[in-house]
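A.B. asks: Build me a model:
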Amino acid sequence: MKRLLAIGLLISSLFSCTSQDESLEIIDPIYFPSITDDDWETESIDNLNWNKAKLEPLLTFLEDNNTKGFIILKNGKMVIEKYFNGHSNTSIWYWASAGKTLTAAMTGIAEDDGYLNLNDKASLHLGSGWTSAPLAKENLITVSHLLSMTSGLDDNLGDDVSPENLKYVSDAGTRWAYHNVYVKLQDILASASKQTYVSYFNTKLRDRIGMTGTWIKLGNNSVYWSNTRSMARFGLLSLNNGNWDGSQIVNKNYFQKAVSTSQPINQSYGYLWWLNGKSSYHLPQTQIEFQGSLIESAPDDMYCALGKNDQKIYVVPSRNLVIVRMGESAEGENFALSNFDELLWQKINTLLN
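C.D. replies: Okay, here's the model as predicted:
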C-alpha cells in the first residue's frame, strides 16, 4: 500500500509540475558532424525565425571588413557558411591567439591523463632556470598561473620566451598580464607526456573531433593554422563542455573552470578563454581595469577565443550558438579584443532577433 501511495504521489507531482509550467523550453539536441568526412547538416534561417532581411547587411559588413571565413552554428548545424576575399572552405588561415584555447584544452587533457597537476610548479616540468627570475620567485609559478596569465613575468619585453627575456615583475598570482609565456605550457605538455606537443595534440584532440590543420612555428610562437570548419569544430566541442558526440574529450569539470573567472584580477579571463558578462575586464598591454562587460552587445554567458587581427570563436550556451570569424584585421592591428567585436555583435543581433 505504501508503495502504491508513493507511486501515486509521484505521478501526481509530475502532472502538477507540467500544469504549473507549460513554458518549459524543450532543449534541442546538439548535432555533431562526422569525424571521417566533412559533410555537415544545415539548418535554414527560415526554420529558426531569424530576421532573414538582415543577413545580406551582415555579410556585406563582413566582406567590407576583411573577413575571409564566417560560420554560424545553431545546435551544431550549419546555418551560415560564407567565404570572402579569395578564401574558400579549403583555404587555411591562422588562429593567432584564438589558438591559446587549444593549448588550454590540451592542459586539461594532460591533467586527466595523469601527466600533471594544475598546481605543479612549472619548473617541475621545465627545469630550473627557464626564467631569469630569482629561483624562489620562479618556483612560485605554477601551471595554473600560465593558464590564467598571472605568471608575474614582465609582459613589456616582446614575444621572446628565452630565459633572459622572462623577467620578474611581481609574485605569481598577484598581477594579470597578457603574455606570450603561455607557450611554455606546450613545452610542459611535451615533457610531461614524453612526446612532442604536436603528436599529443593530434592524437588526443585534433583527430578525435575531425579537425584538420597544423601547428606552425613563427618566431617565438607556435601558431595553429586550419580551415574555418576546423575552428567551428573546436567551437562545437567547447559549446558541449568538452564532449564530442558522447565522448568526453576534455574533462567537463576542468572545462567549466576554463570558462570561468580564473583569478581575482581580471574577471573576464578564464584559462586562456575570454569571458563576457562580467563587471570588469583588463586588456593586453595595460594594467587598467575597465568597467562593464567585455562586449556589451553580446550575450552575458558568452565565452570566446580571441586572436590577433580579429580571429574569433564565440560560444553562446544559452542559445546553442557557435560563431567563427577568420580573416585580416578589420581595422588596424590588435591583440585580442577590438571595436570590431562590438560592431559585429550589433549586426549579428539584428539577424538573430
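
A.B. asks: contacts, neighbours, all on C-alpha from now
C.D. replies: Fine.

A.B. asks: residues in contact with the residue nearest the centre of the chain?
C.D. replies: Residue closest to the average C-alpha location in the chain (Cα atoms, centre = their mean): Ala305, at 3.9 Å. Counting by Cα atoms under 8 Å, 6 or more residues apart in numbering, Ala305 touches 97-101, 272-274, 311-314.

A.B. asks: Narrow those to those that are buried.
C.D. replies: The neighbour-count test (16 or more other Cα atoms under 10 Å) applied to those identifies 97-101, 272-274, 311-314 as buried.

A.B. asks: can you put those residues in a markdown table and add distance to Leu157 and secondary structure?
C.D. replies: Formatted as a markdown table, these follow (distance: Cα to Cα, whole Å; DSSP: H, G, I helix; E, B strand; the rest coil):
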| residue | distance to Leu157 | secondary structure |
| --- | --- | --- |
| Ser97 | 18 | helix |
| Ala98 | 21 | helix |
| Gly99 | 22 | helix |
| Lys100 | 20 | helix |
| Thr101 | 23 | helix |
| Leu272 | 20 | coil |
| Trp273 | 23 | coil |
| Trp274 | 23 | strand |
| Gln311 | 24 | strand |
| Lys312 | 26 | strand |
| Ile313 | 28 | strand |
| Tyr314 | 30 | strand |
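
A.B. asks: and which of the contacts of Ala305 is nearest Arg233?
C.D. replies: Each of these was checked against Arg233 using Cα to Cα; the closest is Ile313, at 10.4 Å.

A.B. asks: another one to check against the first:
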Amino acid sequence: MKKISLLFILVTSLWSCNSDDGNSSNEEAMYFPPIGSSTWETKTVASLGWNETQVQPLLDYLELKHTKGFIILHNGKIVMENYFNGHSATDPWYWASAGKTLTATVTGIAQQEGYLNINDKVSDYLGTGWTSAPLAKENLITNKHLLTMTSGLNDALGDDVSPANLQYVANAGTRWAYHNVYVKLQDVVAASTGQTWNNYFNTKLKNKIGMTGLWATVDGNLSVYNSNTRSMARFGLLALNKGKWENNQIVPESYMQNATTTSQNINLSYGYLWWLNGKSSYHLPQTQFQFSGSIIPTAPSDMYCALGKDDQKIYVIPSRKIVIIRMGDAADGSNMALSDFDEVLWEKISAVIN
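C.D. replies: Here you go, the predicted model:
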C-alpha cells in the first residue's frame, strides 16, 4: 500500500511540475495573423498587467520624434498599434538597413535548400572581379563575411557596390566595418538558385508569412525594402518564433540561432546582419573604435534588433515574447543605425511593459 501511495505522490508531483513549465497546455500559444487577411487578434495593456498610465507619455514621445508607425506584439497579438504624422496602416515606408535582416534570412533559406553554403567564397557564385581587390584577397571573402560585416573592404567609399568601389583594406575576417557590400548576397542567391532575387524572396519568405511590400533600387544598385508597418511586424514575429510560422519552419532554427548570436570576435554585438543587445562591447558604423557595454543599456539584455537608417527598428525580446516596430523619419539627426533615441525610447517602453 505504501508503494502505491509513493508512486501516486511521485506521478502527481511530476504532473504538477510539467503543468508549470514553459510548454504547458495552460500557456498561451503563439498567435500568427492569417495570410492574405487584415485580421489580427489583439490584447490590451491592462490584460497583461502593464502600466496603462505610461502609454500616453510613450505615444507623445513617439509623435514628437517623427514616428509614422509603431506596433507592440505580445506572443503575436497586437497590444499597441499607432500611426502618427499623417501615416496610416496601409502606407508603405522604407526599412533602410533594417532590411538587411531580410537578406540574411533568405540566404539561410537558400542554404537549407542546398543552393549555397555561407562558408563558400563569394567568387564561387559571382565569379572573380566582383571587387577591385587583388585576386588573392578577393578569394578570402566568403558569404559569411558578408553576413557578419567582416569582408575587409573599404567602408568609407559610400553605398556604391560596383567593383571599382569595393576596395581592399584588410584581410577578410580581421576587420569589422558596416558596409553595404552585404547586398551582394542577393546576387549570390540569384546566381545559385537561377531565379531573380525578387522571385526567390517573394516565394520563399514574403508570401509565406503574408507580407506586403517590394524592393526598390536606390542609387542604381542598392535594394531597399518598403512595406507597411504590419508587414515589418510579421517578419519580427517570424524571428521571435525562431524562423517558424505556425507549423511551417521557413528558416532553419539553427540558422536563426546563429544569426541572432555573436558571429565573430570583433564586434560582439553583431550576428548575421542583426544587432545584439546585452554584450560586453560593440562597434558602430563608420568607426573602428570599440565601445564598452551594451548597445541599448535601457533595453532587455536578450534583445536582438534590425536597425535601419533614420530610426527604422525591429526589436525582438524572446524573454518577454515581445516584438516592437518603429517606422518613421529620423527622431533627431540622421543616423546609420543606432542613435540616442533608442535609449530614451526604451525608457518610455519599459515604463509601460514593466
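
A.B. asks: Please, where are all the strands along the stretch 251-354 of structure 2?
C.D. replies: 275-276, 281-283, 290-292, 304-308, 312-317, 322-328 (DSSP state E, counting those that start in this stretch).

A.B. asks: hmm, back to that, got a markdown table for the contacts of Ala305 of structure 1, with distance to Thr196 of structure 1 too?
C.D. replies: Output for the contacts of Ala305 of structure 1, formatted as a markdown table (distance: Cα to Cα, whole Å):
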| residue | distance to Thr196 of structure 1 |
| --- | --- |
| Ser97 | 20 |
| Ala98 | 21 |
| Gly99 | 17 |
| Lys100 | 17 |
| Thr101 | 18 |
| Leu272 | 21 |
| Trp273 | 24 |
| Trp274 | 27 |
| Gln311 | 26 |
| Lys312 | 27 |
| Ile313 | 26 |
| Tyr314 | 29 |
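
A.B. asks: Return the member of those nearest to Ser12 of structure 1.
C.D. replies: The closest of the contacts of Ala305 of structure 1, once distances to Ser12 of structure 1 are taken by Cα to Cα, is Tyr314, at 42.6 Å.

A.B. asks: OK, contacts around that closest one?
C.D. replies: 235, 302-305, 321-324.

A.B. asks: Tell me which stretches of structure 2 form helices.
C.D. replies: Assigned by DSSP state H, structure 2 shows helices spanning 2-20, 55-64, 100-112, 123-126, 135-138, 143-148, 184-193, 197-201, 207-209, 229-240, 253-259, 340-353.

A.B. asks: Select, out of these, the one closest to Lys77 of structure 2.
C.D. replies: helix 229-240 (9.6 Å).

A.B. asks: mean offset of the closest one relative to structure 1 (after superposition)
C.D. replies: Mean deviation of helix 229-240 of structure 2 relative to structure 1 after superposition (mean Cα distance after the TM-score superposition for structure 1): 0.2 Å.

A.B. asks: Just the buried residues of stretch 303-321 of structure 1, please?
C.D. replies: So stretch 303-321 of structure 1, judged by 16+ other Cα under 10 Å, has buried residues 303-317, 320-321.

A.B. asks: cool, and stretch 121-139 of structure 2?
C.D. replies: Buried, per 16+ other Cα under 10 Å, within stretch 121-139 of structure 2: 121-123, 125-126, 130-133, 137-139.

A.B. asks: With stretch 18-33 of structure 1 instead?
C.D. replies: 31-33.

A.B. asks: Tell me the gap between that stretch and the middle of its chain.
C.D. replies: 26 Å (Cα atoms, centre = their mean, to the nearest Å).

A.B. asks: what span of structure 2 lines up against stretch 107-118 of structure 1?
C.D. replies: Alignment of stretch 107-118 of structure 1 against structure 2: residues 107-118, by TM-score structural alignment.

A.B. asks: give me every residue that touches Lys137 of structure 2.
C.D. replies: 168, 171-172.

A.B. asks: Can you tell me how far Gln54 of structure 2 is from Asn265 of structure 2?
C.D. replies: 39 Å (Cα to Cα, to the nearest Å).

A.B. asks: So for the two, which sits in the more crowded spot?
C.D. replies: Legend: neighbour count by other Cα atoms under 10 Å for Gln54 of structure 2 and Asn265, higher for Gln54 (15 against 12).

A.B. asks: which non-adjacent residue is nearest that one?
C.D. replies: Excluding its sequence neighbours, the residue lying closest to Gln54 of structure 2 (Cα to Cα, 6 or more residues apart in numbering) is Val352, at 5.3 Å.

A.B. asks: Looking at the contacts of Lys137 of structure 2, state which has the most neighbours.
C.D. replies: Ala172 (21 neighbours).

A.B. asks: for the contacts of Ala305 of structure 1, which one is nearest Ser23 of structure 1?
C.D. replies: So of the contacts of Ala305 of structure 1, ranked by how close each gets to Ser23 of structure 1 (Cα to Cα), first place is Tyr314, at 27.9 Å.

A.B. asks: The closest residue to Ser44 of structure 1 other than its chain neighbours: what's it in contact with?
C.D. replies: Distances taken as Cα to Cα, 6+ apart place Val79 nearest to Ser44 of structure 1, at 6.0 Å, with adjacent residues excluded. Neighbour list for Val79 of structure 1: 42-45, 71-73 [criterion: Cα under 8 Å, 6+ apart].

A.B. asks: so what corresponds to Leu308 of structure 2 in structure 1?
C.D. replies: Let me fix one detail, which is that residue 308 of structure 2 is Gly and not Leu. For Gly308 of structure 2, the residue aligned by TM-score structural alignment is Gly307.

A.B. asks: what separates its match from Glu63 of structure 1, distance-wise?
C.D. replies: Per Cα to Cα, Gly307 of structure 1 is found 19 Å from Glu63 of structure 1.

A.B. asks: now swap in Ser199 of structure 1 and tell me
C.D. replies: Going from Ser199 of structure 1 to Glu63 of structure 1 by Cα to Cα gives 36 Å.

A.B. asks: That'll do, ta.
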